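S.K.: Based on what follows, work out the 3D shape:
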Amino acid sequence: MTGRDAPYHVHEVSEFTFECGQTLRPAKIAYQTYGELNADKSNAILYPTWYSGRHWDNEWLIGSDKALDPGRWFIIVPNMFGNGLSSSPSNTPPPYNGPRFPRVNVRDNVESQYRLVTEVFGISTLKLVLGWSMGAGQTYQWAVSHPEMVERILPFCGSPRTAPHNQVFLDSLRAALTASVGFDGGWYPPDQWPVGGLRAFGRIYAGWGFSQAFYWDEVWRELGYTSLEDFAVGFWEGFFLDGRDPNNLLTMLDTWWAGDVGATPGQKSTEGALGSIRARAICMPAEKDLYFPPEDEEWAVSHMPNAELRVIPGVWGHFAGGGPNPVDTAFIDAAVAELLAGPSGI
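M.R.: As a prediction, the model looks like this:
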């Protein structure tokens, strides 16, 4: 069984100390698996979630007709801290509930996933780590934090370091949500979310998630919407009103804002961290992504020893990596198949 209603697993770490110095007792890592781990534990793939995404939101790239075939691979999809399934402001008891939830960085997520992969499954090598958007950021971080373990990476529509322009966008989201009537410093009642702020959050996202050309050509009609306003309300406002708690969104937003593999302990710069990656890599920005433009990832690839830049063509912008467009899905799937069929980097 797959999808939103399928049972999933939770790994509890009795004490998990975040880099900010705060400790959850316990921390919970929710995850889903697809396929079976083979006897020598050599067929494992890790596919982290993205900003506000849950494990079922990654299933569009998994299937018997895809390179991520559960009949061959054991695919683990861990949920990020703050997404409402793993430990989050919305599901953590006092005193670390709501706005008191620890500040989370990308390395905290990767460390929790490392604990999951090694403690629960006894896996020592990952054939592939891949992910979209913030999942791509975690992918880069995995290759820097555990170079001896990661054979291949395929980050798509994401980056190893959050760019200043991207941070400006994130700051606008934070401002819209925290200024909302009813936000109350994050201490709103669980059943009384600041809906106005969530709708404004969606409206800001609407100008970034898809490209200018996507709107010019009215490609939103391919998703079944009848007008621009129908798309803005039905897709974007609806997206953030669908079980996405505001404090959870702010926790993940802070994680995104501070993303930088160069801040990894032992590393002195982003360039140096990228140069330490041993995994074979195909890095896949989207042609018209406003968050993670191809030139940013061209810079990243120039500092990696075993990496290729492969741009996803088309007008879908950031959501070229989100699964709604079968053409882009096929393009990404082909790269996954190629990477898995080729040599590893370790």
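
S.K.: hey, let's count contacts and neighbours off CA atoms from now on
M.R.: Noted.

S.K.: element containing residue 203?
M.R.: Element membership of residue 203 [criterion: DSSP states H and E] is helix 195-209.

S.K.: What of residue 28?
M.R.: Following DSSP H and E, the helix or strand that holds residue 28 is strand 27-34.

S.K.: contacting residues around that strand?
M.R.: Strand 27-34 is contacted by residues 8-16, 55, 70, 73-81, 85-87, 112-113, 116 when judged by C-alpha atoms under 8 Å, 6 or more residues apart in numbering.

S.K.: how far out from the middle of the chain is stretch 101-121?
M.R.: 14 Å (C-alpha atoms, centre = their mean, to the nearest Å).

S.K.: Correction: the previous question concerned stretch 75-82.
M.R.: Mean-position distance between stretch 75-82 and its chain equals 9 Å (C-alpha atoms, centre = their mean).

S.K.: Also stretch 193-212?
M.R.: Worked out by C-alpha atoms, centre = their mean, stretch 193-212 lies 18 Å from the chain centre.

S.K.: show me where the stretch 101-250 of the chain has helices.
M.R.: Taking DSSP state H, counting those that start in this stretch, the helices of the stretch 101-250 of the chain run over residues 106-115, 134-145, 164-178, 195-209, 212-216, 228-231, 238-241, 246-257.

S.K.: how far away is the residue nearest to residue 182 when sequence neighbours are not counted from residue 152?
M.R.: Nearest residue to residue 182 in three dimensions, chain neighbours excluded: residue 194, at 5.1 Å (C-alpha to C-alpha, 6 or more residues apart in numbering). According to C-alpha to C-alpha, to the nearest Å, residue 194 and residue 152 sit 42 Å apart.

S.K.: which of the two has more neighbours?
M.R.: More neighbours surround residue 152 than the other of residue 194 and residue 152, with 30 against 21 (other C-alpha atoms under 10 Å).

S.K.: which ones are touching that one?
M.R.: If you count contacts by C-alpha under 8 Å, 6+ apart, residue 152 has them with 126-129, 279-281, 339-340, 344-345.

S.K.: Now go through those residues and say which are in strands.
M.R.: Using DSSP state E, 128-129, 280-281 are the members of those that sit in strands.

S.K.: Save those residues as JSON lines, and put in neighbour count and distance to residue 48 too.
M.R.: Formatted as JSON lines, those follow (neighbours: other C-alpha atoms under 10 Å; distance: C-alpha to C-alpha, whole Å):
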{"residue": "128", "neighbour count": "26", "distance to residue 48": "11"}
{"residue": "129", "neighbour count": "27", "distance to residue 48": "8"}
{"residue": "280", "neighbour count": "25", "distance to residue 48": "18"}
{"residue": "281", "neighbour count": "27", "distance to residue 48": "16"}
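
S.K.: one more to line up against the first:
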Amino acid sequence: MTSDYETFEMGDVALQSGATLHNARLTYKTYGDRANATRGTILLPTFYTGTHNRNEGFFGPGRAIDPARHYVISVNLIGNGLSSSPSNSAPPCDGPRFPAVSFYDNVACQHRLLTEVLGIERIALVMGWSMAGCQAYHWGAQYPDMVDAILPCCASARTSPHNFVFLEGVKAALCADQDWKDGDYDSPPVRGLRAFGRVYAGWAFSQTFYREGLYRQLGYKTIEDLLTDWGTDHARNWDANDLLAKLSTWQGGDISANPAYGGNLAAALGAIRARAILMPCTQDLYFPPEDNAAEAALMPNAEFRPYTSPWGHCAANPGNDTGFTAALEDNIRSLLA
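M.R.: Predicted coordinates for the structure are as follows:
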């Protein structure tokens, strides 16, 4: 079957942890004609359970990001099953032996893709939801001279302690399956994957979403229907080791955790010269707006523009909340003006 993406073969990549990711590869897809991209290059990393295909919901003809005017690059996160991942790597990086990969590592690899393969010297905007937004912060701090603007929505520059604890919960649900076998499973730990999806669903939306029955707008008649579907989706479509590899990246998120900033978050935020709009959802249970408000105060060119939505973290998922989408479009246009 022909793939709809391209692959950058990077060879052996030295990681922040000191480990090596052997025969590393980064998969990506581009949209638009770079030569005719009058409004510049847009970089869209992917989010936790996203691929480049899911990112297509953030742009299109006549929209704020339009391949007729922009050169759009959608890059798959390491661990998502398309770029190097536990499920597609050969020994010694297969399965549970896949090394820990940080956001810093991901962005460094993306920088190689843009500069060495695509010949990109400047980026007009790095935009993304959730883990993709976390990568936008990293781009601003790691390559401040290359990025004109960033727009993280429902994301943060450093994963909060509470966010870390939530992720420990979904991880524990998956690993409690006796078929997990510390990641060396003979067949997928289906019960653990279903439990992972059910727990995740409780945090992806707000209390208001469930109280007001907004799940019906997604085609579910009952809450149980939603929970069953989320569990089934994770069991059918995701490899357990891939999910945990990305979860590790998320838990370790911190734009200052590198030699340039030595753990000084204020210094890392202060080094982001890009114009920035931080767009949290006020009812997001993962990335609360208070975190973004504190970040914006330390960034020289940042605006804090929260959006209130009962869809919680999933307000940013394309198609869920038309009001959030409209506000996001306005914010993108503002940064690209």
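
S.K.: can you redo the contacts of residue 152 of the first structure as JSON lines with distance to residue 145 of the first structure?
M.R.: Converted to JSON lines, these look like this (distance: C-alpha to C-alpha, whole Å):
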{"residue": "126", "distance to residue 145 of the first structure": "13"}
{"residue": "127", "distance to residue 145 of the first structure": "16"}
{"residue": "128", "distance to residue 145 of the first structure": "15"}
{"residue": "129", "distance to residue 145 of the first structure": "13"}
{"residue": "279", "distance to residue 145 of the first structure": "12"}
{"residue": "280", "distance to residue 145 of the first structure": "15"}
{"residue": "281", "distance to residue 145 of the first structure": "15"}
{"residue": "339", "distance to residue 145 of the first structure": "21"}
{"residue": "340", "distance to residue 145 of the first structure": "21"}
{"residue": "344", "distance to residue 145 of the first structure": "17"}
{"residue": "345", "distance to residue 145 of the first structure": "15"}
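
S.K.: from those, which is closest to residue 94 of the first structure?
M.R.: Of all these, residue 129 has the smallest distance to residue 94 of the first structure: 34.1 Å, by C-alpha to C-alpha.

S.K.: Aligned counterpart of that closest one in the second structure, please.
M.R.: Alignment of residue 129 of the first structure against the second structure is given by TM-score structural alignment, with residue 126 as its counterpart.

S.K.: do residue 198 of the first structure as well
M.R.: Applying TM-score structural alignment, one finds that residue 198 of the first structure aligns to residue 193 in the second structure.

S.K.: do residue 51 of the first structure as well
M.R.: Under TM-score structural alignment, residue 51 of the first structure pairs with residue 48 in the second structure.

S.K.: Tell me the secondary structure at that match.
M.R.: Three-state call for residue 48 of the second structure (DSSP: H, G, I helix; E, B strand; the rest coil): coil.

S.K.: so it makes contact with residue 133?
M.R.: No. With contact defined as C-alpha atoms under 8 Å, residue 48 of the second structure does not reach residue 133; the gap is 10.6 Å.

S.K.: Quick check on these two: which one has the bigger neighbour count.
M.R.: More crowded of residue 48 of the second structure and residue 133, by other C-alpha under 10 Å: residue 133, with 27 against 18.

S.K.: Report the contact partners of the more buried one.
M.R.: Contacts of residue 133 of the second structure by C-alpha under 8 Å, 6+ apart are 45, 47, 127, 151-156.

S.K.: how about the nearest residue to it, chain neighbours excluded?
M.R.: In space, and not counting its chain neighbours, residue 133 of the second structure is closest to residue 152: 3.9 Å by C-alpha to C-alpha, 6+ apart.

S.K.: Pull up the aligned stretch in the second structure for stretch 212-226 of the first structure.
M.R.: Per TM-score structural alignment, the counterpart of stretch 212-226 of the first structure in the second structure is residues 207-221.

S.K.: The strand holding residue 28 of the first structure vs the second structure, average offset?
M.R.: Strand 27-34 of the first structure differs from its equivalent in the second structure by a mean of 0.7 Å after superposition (mean C-alpha distance after the TM-score superposition for the first structure).

S.K.: Beyond that strand, next helix or strand please.
M.R.: strand 44-46.

S.K.: and stretch 239-251 of the second structure, which stretch of the first structure?
M.R.: Under the alignment (TM-score structural alignment), stretch 239-251 of the second structure falls on residues 245-257 in the first structure.

S.K.: ok, the spatially closest residue to residue 128 of the second structure that is not a sequence neighbour - contacts?
M.R.: Sequence neighbours aside, residue 152 is the residue nearest to residue 128 of the second structure in space, at 5.4 Å (criterion: C-alpha to C-alpha, 6+ apart). By C-alpha under 8 Å, 6+ apart, the contact list for residue 152 of the second structure reads 127-130, 132-134, 136-137, 277-279.

S.K.: Ranking by neighbours, what's the top pick from those residues?
M.R.: That'd be residue 136 among the contacts of residue 152 of the second structure, by other C-alpha under 10 Å, with 33 neighbours.

S.K.: Would you mind finding the match for it in the first structure?
M.R.: So, by TM-score structural alignment, residue 136 of the second structure is matched to residue 139.

S.K.: need the contact list for its match.
M.R.: Taking C-alpha under 8 Å, 6+ apart, we find residue 139 of the first structure in contact with 48, 129-131, 153-155.

S.K.: Ok, residue 207 of the second structure next?
M.R.: Contacts of residue 207 of the second structure by C-alpha under 8 Å, 6+ apart are residue 310.
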